[in-house]
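1. Would you be able to build a 3D model of this:
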Amino acid sequence: MLDQAAKEKVYDPAYSESRKFEKVHTRIYEDSNKASYYLAKRIALLIQEKTKKGQPAVLGLPTGSSPIKVYENLVHFHKDQGLSFRNVVTFNLDEYYPMVPDSIHSYVRFMNEHLFDHIDIARESIHIPDGTLTKEQVQKYCRTYEQKIEKIGGIDIQLLGIGRTGHVGFNEPGSSINSRTRLIRLDKVTILDAASDFFGEENVPARAITMGVGTILSAKKIYLMAWGEGKAAIIKQTVEGPVTESIPATFLQQHSNCEIVLDQAAASQLTRVDTPWLVSECSWNEKLIKKATIWLSGKTNKAILKLTNEDYNEYGMGNLIAEIGSAEEINLKVFNQLQSTISGWPGGKPKADDSQRPERASPYPKRVLIFSPHPDDDVISMGGTLMRLVDQGHDVHVAYQTSGNIAVFDDDVLRFLDFAHEAIQHDEAKSEAKKLFEETQFFIGQKHAGDLDPPKILELKGLIRKGEALSAGRYCGIDEKNMHFLNLPFYETGTVKKKPFSQLDIDITLKLLNEIKPHQIFAAGDLSDPHGTHRVCLQIIINSVEQLISENIDWLKDTYLWLYRGAWQEWDIADMEMAVPIGPKDMKRKRNAIFRHQSQKDKAMFPGADEREFWQRAEQRNRETANKYDQLGLAEYEAVEGFVRYHF
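-> As a prediction, the model looks like this:
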């Protein structure tokens, strides 16, 4: 029996037309929570159907951040709705090699913590590649793994994530469509992506055991899931690009029953989402007109005011011209919209007409509260704007939401302790400092990659980050009493994996908000990151403000919340609602403020896929934003920091 989506695909011509560039069925959800619930529901229905027939439900399961919410929903179905897993047999996609099962990096441990320990599945029904085998044993083991899948009748549902290289499982670029379970060498990009979990890329295993592409394609149903803008580029290639061994995920186009499940951020580069006017006639609104005109400017390499009727017609926007009247009218409207976003007065210009400005002229000065998820995000992401707010006389506060302690190298702790020991003159204190140095040195000398630091060392690492934040804040002109270190409890696990946030995190945030009563709030708006610290920190702020709204707090009625982006990417020009120009002098000041965070200088603990230092990323990003405004025909600036307003 066809589900609703399948009916639409078969019978609705508009449905097919809007997806004409897509070579595999793709389903887009508002966010990863809704998408994860859909996937968990499909798995639960399969289990129930198989149970009625007295047959095993065979699942192929992945690890990583993407399936966590799926597993949480399955656990919920088991505990609260009685879904039994007694008839379920699982085969995991992969495992690092070598890897012992009780390692914090082991996929055995991951699956137990997120799923198996919470359901009634029989342990003999769980199959995860064995990372403890000798190299001589691996080949025979892999053949046996394949035989077990074949003997039980094949995999009913194969759940997949996707890497930035387009790998599924650990099938790296170059993998054959006929490949089977085997030992492989990991791609450099995959190792970089895993580096944060292993506290440095040098600790990531170079090899892994993985199901092959052929094994995956043998499944009866395949769901590939992807969340966040970081996956948008590879999803576009997977869904709309040619089939190629250089992007193994494109082989899924050749499967007869595959579905790509995305959140809006991961789908953002698909043609029907990014440039819908290329697939069908649009229902134009102000936001879409702005986005389309900016896109057309880039496509034709013309400033906005130089675009012609012919340009719009040639690129699928003839109906927009027919609706509005002329290119000139559209161009002027969009140009004025962009012009009004640019402001050198991020706190509002006092005694000025603010009708065409992003921020209000009054009150002046404003109380400004900048939330920084880690102790350096404020200066990395909006350092120029922060200093502009201080220079223009506003009462600027910075709230460092987490300690950032896990991002400090062990050598930095020893360096600071050694200095403390040498600098202290009082004999008793000197002796205590020496003892702490020796104990720390001994622990670090015995420490293995991924070992948890004891509370005392975590405290010291947090103090290092705090001292750097104080130094940067003082450089920016912020009074020390206006620097608030919240140390939100959700973060304090000592590991990359954090606890879910709780009311305690919200209460700490509420207390600060009520103390300051800010007219402006700035927060990291990395909304596309489904599991990172930035996203959790933003959700805590949003939940706190919503609680204040429910309590009808008066001061909040005069508050704007502005979102900045982190060190990884920038807002799209079409989305920016405030663009703050940064001149050469202030760019240098911003760089100097970032340099105050010495433990993150030269090499960061968690650099992500971009190996450049944070100041280099920030400068390039700010200059690229300024260059885009220039290319659109607006004023030429050295650099620009962009913001989007959050509307409750």
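
2. From here on, just use CA atoms for contacts and neighbour counts.
-> Fine.

3. can you confirm Gln569 is in a strand?
-> No: Gln569: not assigned to a strand; according to DSSP: H, G, I helix; E, B strand; the rest coil it is coil.

4. what about it, how many neighbours?
-> Here the count is done by other Cα atoms under 10 Å, and Gln569 has 14 residues near it.

5. Spit out the contact partners of it.
-> Arg621 (Cα atoms under 8 Å, 6 or more residues apart in numbering).

6. Pro530 versus that one, what's the distance?
-> Gln569 sits at a distance of 15 Å from Pro530 (criterion: Cα to Cα, to the nearest Å).

7. my guess is Thr308 meets Glu328, correct?
-> Yes: if you go by Cα atoms under 8 Å, Thr308 and Glu328 touch, sitting 7.2 Å apart.

8. Please give the structure of this sequence too, so both can be compared:
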Amino acid sequence: MSAAATPPVPHVPVRIFPDSEAASVQVARELATFIRERAAQGRSAVLGLATGSSPTRVYEELVRLHRQEGLSFRNVISFNLDEYYPMAPDSLQSYVRFMHEYLFDHVDIAPGNIHIPDGTIAADQVADFGRHYEEQIRAAGGIDWQLLGIGRTGHIGFNEPGSGPASRTRLITLDHITRTDAASDFYGEENVPRRAITMGVGTILEARHVVLLAWGEGKAAVVKRLVEGEPTDSVPATYLQHHPAVQVVLDEAAAAELSPRKTPWLAGEPCNWQQPALVRKAVTWLARELEKPILKLTDEDYNENGLSDLLANSGEAYTINIRVFNELQHTITGWPGGKPNADDTYRPERATPFPKRVLIFSPHPDDDVISMGGTLLRLVEQGHEVHVAYQTSGNIAVFDEDVIRFAEFVADYDELFRFDEQPAENLYQRVADFLRNKQPGQVDSEEVQQIKGLIRRGEAKSALRYAGLDPDTRAHFQDLPFYETGRVRKKPLGEEDIRLTMALLEQLQPHQIFAAGDLSDPHGTHRVCLAAIMQAVQRLRAEGCAWLSDCRVWLYRGAWQEWDIDQIEMAVPLSPQELTRKRRAIFKHQSQKDRPLFPGADQREFWQRAEARNRTTARLYDQLGLPEYEGIEAFVEWITD
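-> Reported below is the predicted structural model:
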């Protein structure tokens, strides 16, 4: 084996589930079993609890178990990990409010058994509060069961890089990355508190049992460091490697960078080389590792880099190279809707029917053009009947000053415009008064939310017109109810969301569906929107809808992350002119231009991200020895059976 082929050693036990739903339900059931066992023994169950997006489904399942299966929390004593500082308990972003909304208000836990760091105490009292918090934990007998998430900096609780294994409950300054990740909850990074009170790493390590949850591609890199890296205060979560009873619970996406998943041939895992997808993954990895085109890989390259078993199983390098090269070549198509009157044996899309009825689902009002704008333009030009369903209003992502600008415009044309049968100047005054007195993080009034939604809707229509589509007949604004909270934190996917999606599918009966598979979206909207589509399709299939047998579902990415090259099943090349046209379509979304309200970790504008990812994908194809293009948009097929 070469140095590159040295198997990494996992340092903590890992459990991987197909998705976060299955993982969360299982963790909740295990926690419920522990609570019941302690109750049967007449003992308290002392729980350390986390906030953030990772544990929410666990809490929802615990509430269900309480309501439907009699799980009691009367013997539970809870200690939360952290709280922003300063922070009023009734603030929208308060972890006190979070815990009550997701768990405490729905179960029978005694109020006196709830402990959460106090974000209202004076700064000179925080040190004493930290010592008292530690004393309360000890007085309760110590934490039995600690639930954790993990931040991109590797923090557990709010123990940022630099936090040592002996650290205790204290006030800490938040890392810039942590504040950036929290910006959406606070409607802008400038509103995020710079400090927080957190249990220390040492406090966490004293828990008898620790379960850390991580979901999505965005956590994959830091999970790899936790599981396979060495303990270091630059990634405080790595100190969990010293804990005798820790489990890391992941979904497939968060586990993607772990060696048994990414390079199983280096991790000592048994490999089934009869699986074409695994062979393709290995060969593209080898070519990229050695910076060689696929067709130039040699027997020695395979043998010296941990792939001798593949060579022994599949024959000489040349045979393997040709097979994988052809598979990649067959993903490339300039006809994303299928080429009529052509042999489609080796094309990713079938030639018939032509033209196709195409339905593009866009979670936000700009995801269609950001992630697959070039493909959308080409589908229209090639004569397909293209429809776009905008699943949410996107209203929270509009700056307040844009609302003022549009309200002023309406007021200037008062004799032509009315709002609820009131003069438009009254609209302007109401909006201006509300926004003038609006507090950081405050939910917009219904009137302001509606205006922001109309701004996003108008931009989406403009982009469709630019693409050659009539928005009156080809745009479908679903405004799914789960999103319409006026807050970054959304409701869970509901029956009405699925029913609306089913109704649109039944109405259009498309031959092709495009949906966002970009699950790294830090706000979770993409994940919920995709779940709505998948559940709708599965229900319709169970009901025997015949049109689904002639429908293919393609998943796109691009706004937050791109598909790995070994995953791509359809690659649509873009010329320089097409990439420019795609950029112009994105520019129609003016409220998201220059500086999006919620940029996430990537501070570039969305058009810059999209172009960079399109060019990177094209460059990878070129480096592997395939044709060179200006850009490529990539898709993976979702098999609905």
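
9. corresponding residue for Gln449 of structure 2 in structure 1?
-> When structure 1 is aligned by TM-score structural alignment, Gln449 of structure 2 is paired with Leu458.

10. Now do the helices in the stretch 51-200 of structure 2.
-> All helices of the stretch 51-200 of structure 2, identified by DSSP state H, counting those that start in this stretch, fall at 56-69, 95-102, 126-139, 176-182.

11. closest one to Leu205 of structure 2 among these?
-> helix 126-139 (12.9 Å; Cα to Cα).

12. The closest one - contacts with which helices or strands?
-> strand 170-173 (3 or more Cα pairs under 8 Å, 6 or more residues apart in numbering; DSSP states H and E).

13. Contact partners for Gly161 of structure 1?
-> Gly161 of structure 1 sits next to 62-64, 66-67, 168-169, 224-226 when contact means Cα under 8 Å, 6+ apart.

14. no wait, Gly477 of structure 1
-> Counting by Cα under 8 Å, 6+ apart, Gly477 of structure 1 has contacts 387, 390.

15. related to what we said a few turns ago, between the contacts of Gly161 of structure 1, which has the most around it?
-> Val168 (29 neighbours).

16. Over in structure 2, tell me which residue corresponds to it.
-> By TM-score structural alignment, Val168 of structure 1 lines up with Ile156 in structure 2.

17. hang on, that match packs against Val235?
-> No: between Ile156 of structure 2 and Val235 there is no contact under Cα under 8 Å: 9.1 Å.

18. so stretch 533-542 of structure 1 matches what in structure 2?
-> Using TM-score structural alignment, stretch 533-542 of structure 1 pairs with 525-534 in structure 2.

19. how distant is that stretch from the center of its chain?
-> Relative to its chain's centre, stretch 525-534 of structure 2 lies at 10 Å (Cα atoms, centre = their mean, to the nearest Å).

20. Now do the buried residues in that stretch.
-> Across stretch 525-534 of structure 2, burial judged by 16 or more other Cα atoms under 10 Å covers 525-534.

21. That one vs structure 1, average offset?
-> Mean deviation of stretch 525-534 of structure 2 from its aligned counterpart in structure 1 after superposition (mean Cα distance after the TM-score superposition for structure 1): 1.3 Å.

22. circling back to that earlier point, out of the helices of the stretch 51-200 of structure 2, which is closest to Ile322 of structure 2?
-> Shortest distance between Ile322 of structure 2 and these, using Cα to Cα, is found for helix 176-182: 43.7 Å.

23. In structure 1, point out the residues matching the closest one.
-> Using TM-score structural alignment, helix 176-182 of structure 2 pairs with 188-194 in structure 1.

24. Farthest-apart pair in the buried residues of stretch 525-534 of structure 2, please.
-> So, the buried residues of stretch 525-534 of structure 2 by Cα to Cα: farthest apart are Thr525 and Met534, at 14.3 Å.

25. check contacts around the residue opposite Lys221 of structure 1 in structure 2 once aligned.
-> If you follow Lys221 of structure 1 across to structure 2 using TM-score structural alignment, you land on His209. Applying Cα under 8 Å, 6+ apart, we find His209 of structure 2 in contact with 144-146, 245-246.

26. quick one: what helix or strand has Leu561 of structure 1 in it?
-> strand 560-564 (DSSP states H and E).

27. That strand vs structure 2 - mean distance after superposition?
-> Its matched residues in structure 2 lie on average 0.7 Å from strand 560-564 of structure 1 after superposition (mean Cα distance after the TM-score superposition for structure 1).

28. Read off where that strand ends up in structure 2.
-> Under TM-score structural alignment, strand 560-564 of structure 1 corresponds to residues 552-556 of structure 2.

29. try stretch 112-132 of structure 1
-> Aligning stretch 112-132 of structure 1 against structure 2 (TM-score structural alignment) gives residues 100-120.

30. and what of stretch 395-405 of structure 1?
-> Counting by TM-score structural alignment, stretch 395-405 of structure 1 pairs with residues 385-395 of structure 2.

31. what's the answer for stretch 359-371 of structure 1, then?
-> Against structure 2, stretch 359-371 of structure 1 falls on residues 349-361 (TM-score structural alignment).

32. what does stretch 414-421 of structure 1 give?
-> So stretch 414-421 of structure 1 sits over residues 404-411 in structure 2, by TM-score structural alignment.

33. who touches the matching stretch?
-> Residues outside stretch 404-411 of structure 2 that contact it (Cα under 8 Å, 6+ apart) are 417, 424-425, 427-428, 431-432.

34. Mind checking what helix or strand follows the strand holding Leu561 of structure 1 in sequence?
-> Going down the chain from strand 560-564 of structure 1, the next helix or strand is strand 578-582, by DSSP H and E.

35. ok, average deviation of that next one from structure 2?
-> Its aligned residues in structure 2 lie a mean 0.3 Å from strand 578-582 of structure 1 after superposition (mean Cα distance after the TM-score superposition for structure 1).
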